[in-house]
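[1] After the sequence you'll find the predicted model.
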Amino acid sequence: MGKAVWRRIAILAECECNITLPTTTERTQIVEMFTAVRENVTPPASHMNMLSYSNEMQKVAADWVSKCLFWYPNFNAINMILQDTKDFQNHFQTASFYANQAKNYNYDNNTCKGNCRYYKLMVWENSTEVGCAYNECPGKNNKKE
């Protein structure tokens, strides 16, 4: 049998607050929001994995945002969504914005007309976990080390 590939999504947000982790209710809402987007892909998915909230992915996200580096790290088998926001509650609106990127995605040839990177991460059929963290990053560092 072939080697299974699992994808994980760590959602990172820089905001004007100390490192904050989602509450139990917010974790449930995040998974429900991602699941709703994943259940409505066109064409319908035939092998979509179930998504669950991961404390491990939350730790990856928290460790990364604690550094206040606004660029994408190169983690093996972990995809990241990095969002700059002033309101950590805004992450639900942000995820809706990413879901709207579906209109830019062409399934037949796997291309984007405009930006659809985050939508593709949300609906990747092999994704199995999601985790989130938020941090205040005044004077954020945009330079890659």
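    Okay, I see it.

[2] When you work out contacts or count neighbours from here on, use the C-alpha atoms and nothing else.
    Noted.

[3] Going by contacts, tell me the helices and strands next to the top helix by length along the chain.
    The longest helix of the chain (DSSP state H) is helix 24-39. Here helix 24-39 touches strand 52-53, helix 91-99, helix 117-123, going by 3 or more Cα pairs under 8 Å, 6 or more residues apart in numbering; DSSP states H and E.

[4] Can you give me the buried ones in the second one?
    Going by neighbour count (16 or more other Cα atoms under 10 Å), the buried part of helix 91-99 is 91, 95, 98-99.

[5] element containing residue 134, please.
    For residue 134, the enclosing helix or strand under DSSP states H and E is strand 127-136.

[6] try it against this one:
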Amino acid sequence: MVEHFALVLGRKPNHSRGVGIRAVNRVGEEMIKLREQIEALDQRAAAAQERAEVAEQRAQAAEQCAQVMEAQVCAMVQSNAQLQEEQQSQRDELNSLRDTQSGEVARLVRQQLDQQMADFLTRINSFLQPSSNGQIS
């Protein structure tokens, strides 16, 4: 008879001769709940791990960007320093040319003034010298 019950009802875990044992069923239910909780926690942990990996990748990308930018800033600083040196050199050269030019201009002005003075004195002398007819021109 027991075998017939077993054939008709089938064998179920935590059941004896088709009759469930409550304590065993509760433990099974709690184990199922705990397994579900463990699976949910595992899924959360996997998701958190994935987010952490993404954040790590972003941090590495940001660090690489920062290194590239730092290299660019260094290159710009060096370029700026070279340009400032060239600009100072050009300023010095311009100041030298100005000094030379102003000295040259002063020399030319003196020379022209001397020439004008010489011409003026020549005119004065020609007026002061008596002409061939005895009159002052």
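    Right, received. Where do you want to start? All figures in this text were calculated on a predicted structure; none of them were measured in a lab.

[7] Give me the TM-score for this pair.
    Superposed pair, TM-score by TM-score structural alignment, normalised by the length of structure 2: 0.16. Supporting alignment: 27 aligned residues with a Cα RMSD of 3.5 Å.

[8] ok so residue 82 of structure 1 is a strand residue?
    Yes: the assignment for residue 82 of structure 1 by DSSP: H, G, I helix; E, B strand; the rest coil puts it in a strand.

[9] What is the neighbour count of it?
    Neighbours of residue 82 of structure 1 under the rule other Cα atoms under 10 Å: 20.

[10] Surely it touches residue 12?
    Yes: counting by Cα atoms under 8 Å, residue 82 of structure 1 does reach residue 12; the two are 4.7 Å apart.

[11] which stretch of helix or strand covers the residue nearest to the spatial centre of structure 2?
    Residue closest to the average C-alpha location in structure 2 (Cα atoms, centre = their mean): residue 69, at 3.8 Å. Residue 69 of structure 2 belongs to helix 22-128 when assigned by DSSP H and E.

[12] Residue 25 of structure 1 - how many residues pack around it?
    Residues lying near residue 25 of structure 1 (other Cα under 10 Å) number 8.

[13] Kindly apply the preceding question to residue 94 of structure 2 instead.
    Number of residues near residue 94 of structure 2 (other Cα under 10 Å) recorded here: 13.

[14] likewise residue 127 of structure 2?
    For residue 127 of structure 2, the neighbour count with other Cα under 10 Å is 13.
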